[in-house]
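Q: Fold the following.
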Amino acid sequence: MDIWLGLLAAPTAVLATQSLDYALIRLACAHGAAWPMHAVSAAAFLFCAFSAWLAYGRWRAERSLGEPMYAARPARGAFFALMAMIVGALCAVVQLAMWFPQWLLPACR
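A: Next up, the predicted model:
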């Protein structure tokens, strides 16, 4: 499950956050409070970082130290864990980049 969080759930969380932030613009303009948008963005960033951390732990458990590289063993688990770690980390960086303008620009402009 920790691999699928990084591969599928992290990109879905980033896209869902973008949709929710667009939906929360009216609330931010009407009430003058941008904290719901910040809360959604922070939760998505933490989720993406957590999924990358879980995939990193799985990758460390899957890779073998000390075995020769020519030994026949399935490398599929380690490869998927590495890809989940990379995708989860990339999604965390993308989410942080999408969250940054919310700090600088007002919501109603």
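Q: from here on, contacts and neighbour counts on C-alpha atoms
A: OK.
Q: Verify the contact between Arg63 and Arg76 for me.
A: No - between Arg63 and Arg76 there is no contact under CA atoms under 8 Å: 10.2 Å.
Q: Helices of this structure, start to end?
A: Here the chain has its helices, by DSSP state H, at 2-4, 10-23, 25-31, 35-62, 76-104.
Q: And this one, please, so the two structures can be compared:
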Amino acid sequence: MKTWLGLLGAPTVVLAAQSADYALVQFACRWGTFAPLCAVSAVGFVFSAIATIAAFYQWRATAAPFRASYDARAARPACLVFAAMGVGALCTLIQLTMWFPQWLLSPCR
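A: Modelled structure (predicted):
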């Protein structure tokens, strides 16, 4: 399950956060605050970071040193979890870069 959170959950949450931010721009402009936008982005960032950390711990548990004549199937879970860790880290970075302009720009522009 930790693998799928990094592979599928993190990108889905980042895209959902971006969609929710676009939907909340009119309300944020009308209310004069961008707290709802920051809340949505913070939730997306925290979820992506947690999914990445969970994938990292799963990778450390599955990535054991293999003998020189190992079966290739034994390395597949570690490779998949490593990919989940990379995707989760990329999604965390993307969410942070989408959140950064909200600190500098007004939602009414």
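Q: TM-score for these two?
A: The TM-score (TM-score structural alignment, normalised by the length of structure 1) is 0.95; 108 aligned residues with a CA RMSD of 1.0 Å.
Q: Spatially central residue for structure 2, please.
A: Nearest to the mean C-alpha position of structure 2, by CA atoms, centre = their mean, lies Ser48 at 2.7 Å.
Q: quick revisit: compare Arg63 and Arg76 of structure 1 (neighbour count), which wins?
A: Looking at Arg63 of structure 1 and Arg76 with other CA atoms under 10 Å, you find the greater number of neighbours at Arg63, namely 15 against 10.
Q: so who does the nearest residue to the more buried one once chain neighbours are set aside touch?
A: Excluding its sequence neighbours, the residue lying closest to Arg63 of structure 1 (CA to CA, 6 or more residues apart in numbering) is Ala78, at 5.7 Å. Neighbouring residues of Ala78 of structure 1 by CA atoms under 8 Å, 6 or more residues apart in numbering: Arg58, Trp59, Glu62, Arg63.
Q: Now distance to Met37 of structure 1 too, for the residues you listed, in CSV please.
A: CSV is the format used below for the contacts of Ala78 of structure 1 (distance: CA to CA, whole Å):
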residue, distance to Met37 of structure 1
Arg58, 32
Trp59, 33
Glu62, 37
Arg63, 39
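Q: What is the burial count for the equivalent of Val13 of structure 2 over in structure 1?
A: Aligning on TM-score structural alignment places Val13 of structure 2 opposite Ala13 in structure 1. Neighbours of Ala13 of structure 1 under the rule other CA under 10 Å: 22.
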